[in-house]
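> The following block contains a protein sequence and its predicted model.
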Amino acid sequence: MTRVATLAAAFVVTLAAVTGGAAVTGYVTADGAAPAPEIQNDHYQNPDLIANDTPGQATVEMDASVGSQTVLVDPGVEATGAGPALPISLIGLGGGGVADRDIRPLANALIENGHEVGVYVPDPDQRRRPAPPGADRPTQLGERLAEADAFVTFRTDYDPEQLDEIESFVDSGGRVVLATEPDAAYSQPGAAGLDATLDVATEPGYVYNMNENDLNYQRVYAEAAGDAPLTEGVDRAVLPSATPVDAPAGGTDVLRPTEGSELSTTRAATEAPLLVRNDDVVMVGDGDFLSPENAARADNDALIGNLADFLVTNDRTPPGAGGPTGPTQPPTNGTAG
């Protein structure tokens, strides 16, 4: 037998062995498709990691019985022109399509309980009006804060004048909820300035948990660090992408990640808080937990309701109380207001 014939015979024998073995072991079926192999990895079969496809309905309720308050929301959106026709659509209300910052559960709870929700979007085309001699004219943000009782912000990059206005707002009893993200310290260089103004801080990186989580390892569970109004009715909350936060100047830890959580920058276990309170300021290391789809996870709806109560139970005393607190409004129907 020649060398070519020998090689051809060996190929035929090998091919028969492969296809025959595949047929015997079940890798090739009658329809030509291979059956899915049985998963043997324990971490895929952990019942704590199975997604809950029926989380239920979010019920955001408020307990505070106070007069109507005005809550100003900065969704962290930069206007490119004259601004959107319906700014309130930027927080998921009053418009179609996908909102840039959907916080309908919080906004709806406030509105349904008689409070007003305003949206701040800086208008690059609006020039500051000249101030009278010896007086300072507030920024666009300062004008809006003068008419507000509470402030919710997802932005961290404020200029020095705005930081001074935010500080004055808190000093006068206004309440602030600051929601940050793991990449804020890198994408917005002014974050350190706002943190210092509000006496809060963040730690680089994100928290994850491979052992127990909601849908994926970055959606960590957080539990109450102690008894506090903000955690009433909250056994555990879900934060989709959280960074550690702190209130170093005598603040209070409110929520901490559950056991088994680790920090991305160190790969070490962490118990660093994910939500803290410093008097009239609350800082949370995530902003997406306020969205409708996340409000239905765990006890997020109870947490959102508690934050709404926190915002409206303020002791706001606007500068110059007893007189106008904001810019003069134009006359209505030809008569002076």
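Great, that's in hand. Residues are numbered from 1 along each chain as shown.
> Going by C-alpha atoms from here, please, whenever you check contacts or count neighbours.
Will do.
> Could you check how far residue 219 is from residue 257?
Distance of residue 219 to residue 257, given as CA to CA, to the nearest Å: 10 Å.
> quick one: which of these two has more around it?
Neighbour count, other CA atoms under 10 Å: between residue 219 and residue 257, residue 257 has more, with 28 against 21.
> For that one, which non-adjacent residue is spatially closest?
Of all residues not flanking residue 257 in the chain, residue 222 sits nearest, at 4.2 Å (CA to CA, 6 or more residues apart in numbering).
> quick one: that neighbour and residue 241 touch, right?
No. In this structure, residue 222 is not within contact of residue 241 by CA atoms under 8 Å, at 11.6 Å.
> okay, the two: which has more neighbours?
Each of residue 222 and residue 241 has its neighbours counted (other CA under 10 Å); residue 222 has more, 26 against 20.
> What helix or strand is that one located in?
strand 220-224 (DSSP states H and E).
> list the helices and strands that strand packs on?
If you count contacts as 3 or more CA pairs under 8 Å, 6 or more residues apart in numbering; DSSP states H and E, strand 220-224 packs onto strand 237-239, strand 252-257.
> Structure two is appended below for comparative analysis:
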Amino acid sequence: MSDLRTLAAAFVVTLAAITGGAAVTGFVTADGAAPAPEIQNEHYVDGDAVANDTPGEATVEMESTARSQTVLVDPGIDASGGVPASPLALLGLGGGGVADRDVRPLANALIENGHEVDVYVPGATRQRPAAGPGGPGAPGGGPETALGERLADADAFVTFRTDYDEAELSAIEEFVDSGGRVIVATEPDAAFDRPGAVGLDATLDITTEPGYVYNMEENDLNYQRVYAEPTGGSDAALTEGVDRAVLPTATPVGTAAAGSDVLRPIEGSELSTTRASTEAPLLVRTDGVVMVGDSDFLSPENAARADNDALIGNLADFLVTGGQAAPGGQRAPTGPSGNRTAPSGPDGPSGNQTAPSGSQDPSGNQTAG
């Protein structure tokens, strides 16, 4: 009798094991793996965070009627690395290759309004006319740097925080003191890639902060493409027609001058180094110097975002409404508008080149010939 009970108990245990295993197997094989949990990424699904990716075409216009001015651009290229046959290609002009600094919206606006765009390649030199009073060959004149020579023929200067030596910094300071206009465009990584650029900041009395500005709540296509808006007391000439600008990779900038803030990031913006909210300016002006905490906004694809085209046009006007004094402290000859006219010179052996204000590409935008 005991054997019968033992067999019955064993049968029940075996049946339970088989039934339970079949149930588990059926659950796994019938439905497959359990569905993955939904992950909420607000910066991907928020309607305010995704802007129109087809904003239209940029219309960069200038209001200034100034006589022809010469704008010198330093794209930050070392001559030892090789210079293209046409240095204007470094700015995206006159060729189909990839530009180191594609600033065609700014350059074309200047050219179309009768101004000249000249490219400076560090380390290159060009011939100059015989020195006049106080020039390189005059008593006490001393040798000029290649940059100083180029600035002597220019009315405005655009640079991307390139490293400069003491002689070049002195030439830039003299240029500004003489009434020349300067735009400095920087990037968040400039402090690491070009540590010598701090000398330029000190010369021009401008500053930068480490890190980049981002906005997870409202941005243009991604969190690093932040919106910037004019401040309450900002420079009207620089912000005319600008409700919002898009700066693709912005770093805070500043100056010691009061009331110099022009553009600040919108509400919800934060600084990468602190993860705290920031209202630090992204564009400032002090007298004849403008500093922008971004350079990519000047490219063709970004000129069409928000009011960037209006901002670029205003910066072009800023560049040509200065006019530096001639060597010796006297003002250079002026036209009816009161602005110094910049003579055109032939290209030098360095390969540095000036964009003529008359040739056009098939699109109707003037470019280098």
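On my side now, so go ahead. Please read all numbers here as calculations on a predicted model, not as lab measurements.
> TM-score for this pair?
Between these two chains, after superposing, the TM-score reads 0.85 (TM-score structural alignment, normalised by the length of the first structure); 318 aligned residues with a CA RMSD of 3.3 Å.
> Look up how far residue 258 of the second structure lies from the aligned residue in the second structure for the residue nearest to residue 257 of the first structure.
In the second structure, the residue paired with residue 222 of the first structure according to TM-score structural alignment is residue 228. As judged by CA to CA, residue 228 of the second structure and residue 258 of the second structure stand 20 Å apart.
> Just say helix, strand or coil for the alignment partner in the second structure of residue 152 of the first structure.
Counting by TM-score structural alignment, residue 152 of the first structure corresponds to residue 158 in the second structure. Put simply, residue 158 of the second structure is strand when judged by DSSP: H, G, I helix; E, B strand; the rest coil.
> The stretch 101-250 of the first structure: strands as residue ranges?
Listed in chain order, the strands of the stretch 101-250 of the first structure (DSSP state E, counting those that start in this stretch) span 116-119, 150-153, 175-179, 201-202, 207-208, 220-224, 237-239, 245-246.
> What residues in the second structure pair up with the last one?
It stands for strand 245-246 of the first structure. The aligned range for strand 245-246 of the first structure in the second structure is 253-254, by TM-score structural alignment.
> what's the mean deviation for the matching stretch versus the first structure?
For stretch 253-254 of the second structure, the mean deviation from the first structure after alignment is 0.5 Å (mean CA distance after the TM-score superposition for the first structure).
> Show me the contact partners of that stretch.
The contact list for stretch 253-254 of the second structure (CA atoms under 8 Å, 6 or more residues apart in numbering) reads 206-209, 260-261, 280-284, 291-293.
> how about 7 Å then?
Contact with stretch 253-254 of the second structure is made by 206, 207, 208, 209, 281, 282, 283, 284, 292, 293, as judged by CA atoms under 7 Å, 6 or more residues apart in numbering.
> How about stretch 47-65 of the second structure?
Contact with stretch 47-65 of the second structure is made by 43, 105, 109, 217-221, 303-305, 309-310, 312-314, 316-317, as judged by CA under 7 Å, 6+ apart.
> Rebuild the strands of the stretch 101-250 of the first structure as JSON lines, extending it with distance to residue 69 of the first structure.
Shown next, in JSON lines, are the strands of the stretch 101-250 of the first structure (distance: least, CA to CA, whole Å):
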{"stretch": "strand 116-119", "distance to residue 69 of the first structure": "6"}
{"stretch": "strand 150-153", "distance to residue 69 of the first structure": "8"}
{"stretch": "strand 175-179", "distance to residue 69 of the first structure": "11"}
{"stretch": "strand 201-202", "distance to residue 69 of the first structure": "28"}
{"stretch": "strand 207-208", "distance to residue 69 of the first structure": "35"}
{"stretch": "strand 220-224", "distance to residue 69 of the first structure": "28"}
{"stretch": "strand 237-239", "distance to residue 69 of the first structure": "27"}
{"stretch": "strand 245-246", "distance to residue 69 of the first structure": "28"}
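> Tell me which of those strands approaches residue 99 of the first structure most closely.
Evaluated over the strands of the stretch 101-250 of the first structure, closeness to residue 99 of the first structure peaks at strand 116-119, with 12.9 Å, by CA to CA.
> Pull the contacting residues for residue 280 of the second structure.
Residue 280 of the second structure neighbours (CA under 7 Å, 6+ apart): 252, 264.
> what does residue 217 of the first structure give?
Contact analysis of residue 217 of the first structure by CA under 7 Å, 6+ apart lists 208, 209, 210.
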